[in-house]
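Colleague: got a structure for you, letters missing:
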């Protein structure tokens, strides 16, 4: 199984990348409990910013960007994390998903997350990020994870789970969807199967 985390953090290190790593770890742990092997990869959009901009105006992805797009579209599950910019996802985050074929994420399990300086922006996940992936016909898990600066190391209260508990719950939801999803078929296998089918139809 393949898990890909997309981080749109702009600094290095960044809280966005840290959240992506923790969510990916939670998904891996949950899948391990279920007896599933998973490989995890992180796509750092910061390193691809120039390639993304060039692709938007030329229509041709550079090799590094093409590899990142292939990793995302070929994954069995995605963790996507954006910093909050002007009460929405970042332009870099949106631009990356703009260069992906609109049909490529249909049915793919996605865990959506965001980081910001204050809890006031937490609804960005519901009014911006979730609708984006609903439009792409991805399957977004119920628990979206928002991490404000004050959430790191906090344990929550009687009304709200702490960040660690939310990460664990969201990771479990994505792992469940990935484990129940039918295995993806390599297009090359389809070609081989078709050739065999046609061969079987031939008569001597």
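Modeller: Looks like it arrived, so ask away. This structure is a prediction, so every number in the text was calculated from the model and none was measured.

Colleague: drop to CA atoms for contacts and neighbour counts, all remaining ones
Modeller: Will do.

Colleague: in three-state terms, label the nearest residue to residue 61 once chain neighbours are set aside for me.
Modeller: Leaving aside its sequence neighbours, residue 61 sits nearest to residue 55 (C-alpha to C-alpha, 6 or more residues apart in numbering; 5.1 Å). Reducing the assignment at residue 55 to three states with DSSP: H, G, I helix; E, B strand; the rest coil gives helix.

Colleague: again, but for residue 84
Modeller: What three-state DSSP gives for residue 84 is strand.

Colleague: who's in contact with the spatially closest residue to it that is not a sequence neighbour?
Modeller: In space, and not counting its chain neighbours, residue 84 is closest to residue 116: 5.4 Å by C-alpha to C-alpha, 6+ apart. Taking C-alpha atoms under 8 Å, 6 or more residues apart in numbering as the criterion, residue 116 is in contact with 83-84, 122, 146-149.

Colleague: and those, which are buried?
Modeller: Buried by 16 or more other C-alpha atoms under 10 Å: 83-84, 122, 146-148, out of those.

Colleague: can you map out the strands along this structure?
Modeller: With strands called from DSSP state E, the chain shows them at 2-7, 39-44, 77-85, 88-89, 109-116, 139-140, 145-148.

Colleague: check it against this one:
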């Protein structure tokens, strides 16, 4: 029996065609192939941040979540793994990319395996993933695979990029097949610190059945 898993691919590419989206799609395709070899069918859901630019801005400024943005958030919420790909400008990830992840509920991606990818016009930006993106996704309490993907114009002509894609995809598939996300959320969800009003759910509720609360409410 084939197991079905969902892969969310988030791309902040702004051109059409976009090398940022191409890199993410290449990785997603390899994940699907490797997962199939393990008896797992990957259903890929694309999240194009360029189409959500106005919605993301409104969410940051006015705390208004549009239906389209909510749909994207729901895709992430239900995903078994994520590929997150951004262009790099002036030694920093795209503002659109970081803004999207900043509007997410802090609990949304707990335990989710993530493959990080970035593209730029120069190798000078190669450290942006490790220097900036890993910190962002650590804050969101995801698990990022050890191999990240970075591509500048020269990388598309060689075989090294394909080897890195294969390695990163393998790492992501191992976590997906092992059920890392569901195990963490099922067995350790209550051990995480949850913000009031977040997706922490019942873990944030007040336990009225303690001796102190019974005394406070006039009970015995």
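Modeller: It's in. Predicted model, so just to flag it, every value in this text is computed and none were measured.

Colleague: re earlier: could you dump the buried ones among the contacts of residue 116 of structure 1 to CSV with distance to residue 47 of structure 1?
Modeller: Listed next are those as CSV, based on distance: C-alpha to C-alpha, whole Å:
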residue, distance to residue 47 of structure 1
83, 15
84, 19
122, 26
146, 23
147, 23
148, 24
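
Colleague: map the residue nearest to residue 84 of structure 1 across to structure 2 for me.
Modeller: Alignment note (TM-score structural alignment): residue 116 of structure 1 maps to residue 120 of structure 2.

Colleague: need the counterpart of residue 108 of structure 2 in structure 1.
Modeller: That one, residue 108 of structure 2, aligns with residue 104 by TM-score structural alignment.

Colleague: quick one: neighbours of the residue lying closest to its match once chain neighbours are set aside, just the number.
Modeller: In this structure, residue 104 of structure 1 finds its nearest non-sequential neighbour in residue 73, 5.8 Å apart by C-alpha to C-alpha, 6+ apart. For residue 73 of structure 1, the neighbour count with other C-alpha atoms under 10 Å is 18.

Colleague: ok, now how distant is the residue nearest to the spatial centre of structure 2 from residue 64 of structure 2?
Modeller: The centre of structure 2 sits closest to residue 82, judged by C-alpha atoms, centre = their mean, with a distance of 4.4 Å. In this view, residue 82 of structure 2 and residue 64 of structure 2 are 24 Å apart by C-alpha to C-alpha, to the nearest Å.

Colleague: ok, now residue 116 of structure 2?
Modeller: From residue 116 of structure 2 to residue 64 of structure 2 the distance is 27 Å (C-alpha to C-alpha).

Colleague: these two: which is more packed in?
Modeller: residue 116 (25 against 14).

Colleague: how close does the residue nearest to the centre of structure 2 get to residue 24 of structure 2?
Modeller: For residue 82 of structure 2 relative to residue 24 of structure 2 (C-alpha to C-alpha), the value is 10 Å.

Colleague: mutual contacts of these two, please.
Modeller: Jointly contacting residue 82 of structure 2 and residue 24 under the rule C-alpha under 8 Å, 6+ apart are 9-10.

Colleague: residue boundaries of the helices in structure 2?
Modeller: All helices of structure 2, identified by DSSP state H, fall at 19-37, 53-62, 67-78, 95-102, 128, 134-139, 160-177, 180-188, 211-216.

Colleague: indicate which one of those is closest to residue 146 of structure 2.
Modeller: helix 160-177 (7.4 Å; C-alpha to C-alpha).

Colleague: buried residues in the closest one?
Modeller: 161-162, 164-177.

Colleague: for the residues you listed, which one is nearest residue 7 of structure 2?
Modeller: residue 176 (9.4 Å).

Colleague: gap between the equivalent of the closest one over in structure 1 and residue 33 of structure 1?
Modeller: Following TM-score structural alignment, the counterpart assigned to residue 176 of structure 2 within structure 1 is residue 178. Applying C-alpha to C-alpha, one obtains 13 Å for the distance of residue 178 of structure 1 from residue 33 of structure 1.

Colleague: repeat that for residue 172 of structure 1.
Modeller: Taken as C-alpha to C-alpha, the span from residue 172 of structure 1 to residue 33 of structure 1 is 10 Å.

Colleague: cool, residue 106 of structure 1 as well?
Modeller: 27 Å.

Colleague: try residue 18 of structure 1
Modeller: From residue 18 of structure 1 over to residue 33 of structure 1 (counting by C-alpha to C-alpha), the distance is 23 Å.
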